[in-house]
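Novice: The sequence and its predicted three-dimensional model are supplied below.
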Amino acid sequence: MRPFHPLYIIEAFTKIVPFIPVTLATMAGTVLIGGVLGLLLAVGKLSGKKGLSAAVDSYIYIVRCIPPIVLLFIVYYGLPELLKASGININDSGKWFFVITTFSVLFSATMAEVFRTSYEAVDKGQREAALASGLTEFQAFRRIVAPQALIVAIPNFTNALVKLMKEGSLSYTIGMIDVMGKGQLLIGMNQGSYGLETYIALALIYWTLTVVLEKILGTAELNLSRGKKNLAFGR
């Protein structure tokens, strides 16, 4: 059995780090598309229309029941066939297209609940007081409800983002060369050798990214909370 080589962890780390932007870009695209879709789903859920609310609940339930890797394969192999029937050819689309499509669907289901719960966490009395003071519905939402809902949403959004990053590591299974994909390539190039060292390097990279994301969003939450307190005391 080949001995463990700690120094290869550093070598693998330096070779994988340049692919961090690929992982982050994929996450950014997913957050943008999945976030917008999640917001629309939350609006549908909060609309009070039973049919629309039931449809949203069904969507969220179905998406949550499908393992990410299964949905990725369904999109990767099934979407081109589905669109081909309509005369649309996406077989030449990059791997990123299928990855972002898949994880946007998953992320939207999570964000729909994040948006809904954060909105419902804001005291309805504040909205009613804002309307009574002469503000329009939109002004009340923008000035009173949204800032408070945002503070409530940040911790859950952080968890959703970390979950997305971990689930996104499955992208290598369809040939996406991101952080995980590069790690798998290194193991393949070494004919299976230095696998443990490579996975340790990957773990360190994902751990670092998680810490940075949590720190950034935690700081944002703290600053927004301070702003809310200062506003409350009229400072």
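Specialist: Received the coordinates, thanks.

Novice: Every contact and neighbour count from this point should use C-alpha atoms.
Specialist: Fine.

Novice: So for the longest helix along the chain, what gets flagged as buried?
Specialist: Using DSSP state H, we find that the single longest helix of the chain is helix 195-232. Buried residues in helix 195-232, counting neighbours by 16 or more other CA atoms under 10 Å, are found at 195-202, 205-206, 209-210, 213-214, 221, 224-225.

Novice: what's the nearest residue to residue 37 if we skip its chain neighbours?
Specialist: Excluding its sequence neighbours, the residue lying closest to residue 37 (CA to CA, 6 or more residues apart in numbering) is residue 108, at 5.6 Å.

Novice: which helices and strands does the longest helix of the chain pack with?
Specialist: Helices and strands touching helix 195-232, by 3 or more CA pairs under 8 Å, 6 or more residues apart in numbering; DSSP states H and E, are helix 6-16, helix 146-168, helix 179-189.

Novice: OK, contacts around the residue nearest to residue 37?
Specialist: Contacts for residue 108 (CA atoms under 8 Å, 6 or more residues apart in numbering) come out as 34, 35, 36, 37, 38, 39, 41.

Novice: and here's the other structure:
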Amino acid sequence: MQTRPFSPDIIFTSIPALLPYLAVTLVVGVTSILTGSIMGMLLAWAKLSGHKAIRALADGYTYIIRCTPSIVLLFIVFYGLPKFMEAEFGIDMDNLSRAIFVIITFTLLFGAYVSEVFRSAYETVDRGQYEAAVTIGLSPEQAFFRVMLPQAAVIALPNFGNSVINLMKESALAYTIGLIDLLGRTNLIISKNYGAYGVELYVACLLIYWALSFLIEQAFLRMESYLGRGRLKA
């Protein structure tokens, strides 16, 4: 059986055709990161709460989500949420963009993962600093935002950055429900070419993801360095 030789030039000629769809990946990813971060902070607060029931609910949610494969959760949200909302509240979600379901899914995932990042970072900061700040006259809110939060942010940043990179990679699953993002466009081009140059196109897609991950990593390293210098000056 004769096989077609690998064509490296196809990789670089394919990248311009794929790049416009990186915008879809970025919109879905950034939105999920923003909403997931808010959810993660709320979950972290619940885990640090003195109320046992609230803490148990937050821990239970995190455990369940972390044990659920991303693609399974995506299918449950995409296929199950519209049926549930229509049956219970009479809300029709069938005409919503598929991107909405992807964002909901990755908000749930990202929130669970970063809640542990936020919680562990906060617990690493010496609690005595908070108590000392309150003792010298700062309000509890001022002590939190001026003393505890800046230190916790520096500690959390590396793991938060890793979570962001992981989410951007996980967002490639969006094509499984028909969202035409970077990977979705790659598959469409391969199908249009009847499978020809599939390896080259996937390599082109891979290079774009590599570049994106590298840029995110460098951005977080710079932020970590900047915040670290500010912490030393303080």
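Specialist: Nice, I can see it. Quick caveat: nothing in here was measured; it's all calculated off a predicted structure.

Novice: TM-score them against each other, please.
Specialist: Here the TM-score for the pair of chains, by TM-score structural alignment, normalised by the length of the second structure, is 0.97; 231 aligned residues with a CA RMSD of 0.8 Å.

Novice: follow-up on the earlier one: closest one of the contacts of residue 108 of the first structure to residue 130 of the first structure?
Specialist: Residue 130 of the first structure lies nearest to residue 39 out of these, by CA to CA, at 23.0 Å.

Novice: for the closest one, what are its contacts?
Specialist: 108, 111, 112, 115.

Novice: will you turn these into CSV that also has distance to residue 102 of the first structure and secondary structure?
Specialist: CSV is the format used below for these (distance: CA to CA, whole Å; DSSP: H, G, I helix; E, B strand; the rest coil):
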residue, distance to residue 102 of the first structure, secondary structure
108, 10, helix
111, 15, helix
112, 16, helix
115, 20, helix
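
Novice: Separate out the buried members of those.
Specialist: 108, 111, 112, 115.

Novice: what helix or strand does residue 86 of the first structure sit in?
Specialist: Using DSSP states H and E, residue 86 of the first structure sits within no helix or strand.

Novice: Neighbours of it, how many?
Specialist: Neighbour count for residue 86 of the first structure, taken as other CA atoms under 10 Å: 8.

Novice: now residue 157 of the second structure
Specialist: Residue 157 of the second structure has 19 neighbouring residues, counting by other CA under 10 Å.

Novice: cool, residue 136 of the first structure as well?
Specialist: Residue 136 of the first structure has 12 neighbours, counted by other CA under 10 Å.

Novice: And the one 4 residues further on, by the same measure?
Specialist: Other residues within reach of residue 140 of the first structure, judged by other CA under 10 Å, total 20.

Novice: Is it in contact with residue 130, as I believe?
Specialist: Yes - taking contacts as CA atoms under 8 Å, residue 140 of the first structure lies within contact range of residue 130: 5.6 Å.

Novice: Who are the contact partners of the counterpart of residue 19 of the second structure in the first structure?
Specialist: Matched across to the first structure, residue 19 of the second structure falls on residue 17, judged by TM-score structural alignment. Each residue near residue 17 of the first structure by CA under 8 Å, 6+ apart is listed here: 179, 205.

Novice: Check residue 15 of the second structure too.
Specialist: 204, 205, 208.

Novice: same question, residue 168 of the second structure
Specialist: Residue 168 of the second structure makes contact with 25, 26, 29, 213, according to CA under 8 Å, 6+ apart.

Novice: Tell me the one of those residues nearest residue 184 of the second structure?
Specialist: Of all the contacts of residue 168 of the second structure, residue 184 of the second structure sits closest to residue 25, with 9.9 Å by CA to CA.

Novice: how much does the host helix or strand of the closest one stray from the first structure?
Specialist: Counting by DSSP H and E, the element that carries residue 25 of the second structure is helix 22-48. For helix 22-48 of the second structure, the mean deviation from the first structure after alignment is 0.9 Å (mean CA distance after the TM-score superposition for the first structure).

Novice: Next, the angle from the next helix or strand after that helix to helix 22-48.
Specialist: Where DSSP H and E defines the elements, the next helix or strand beyond helix 22-48 of the second structure is helix 52-66. If you take axes from the mean of the first three to the mean of the last three CA atoms, to 10 degrees, helix 52-66 of the second structure sits at 150 degrees to helix 22-48.

Novice: which strands and helices sit next to helix 52-66 of the second structure?
Specialist: helix 22-48, helix 98-124.
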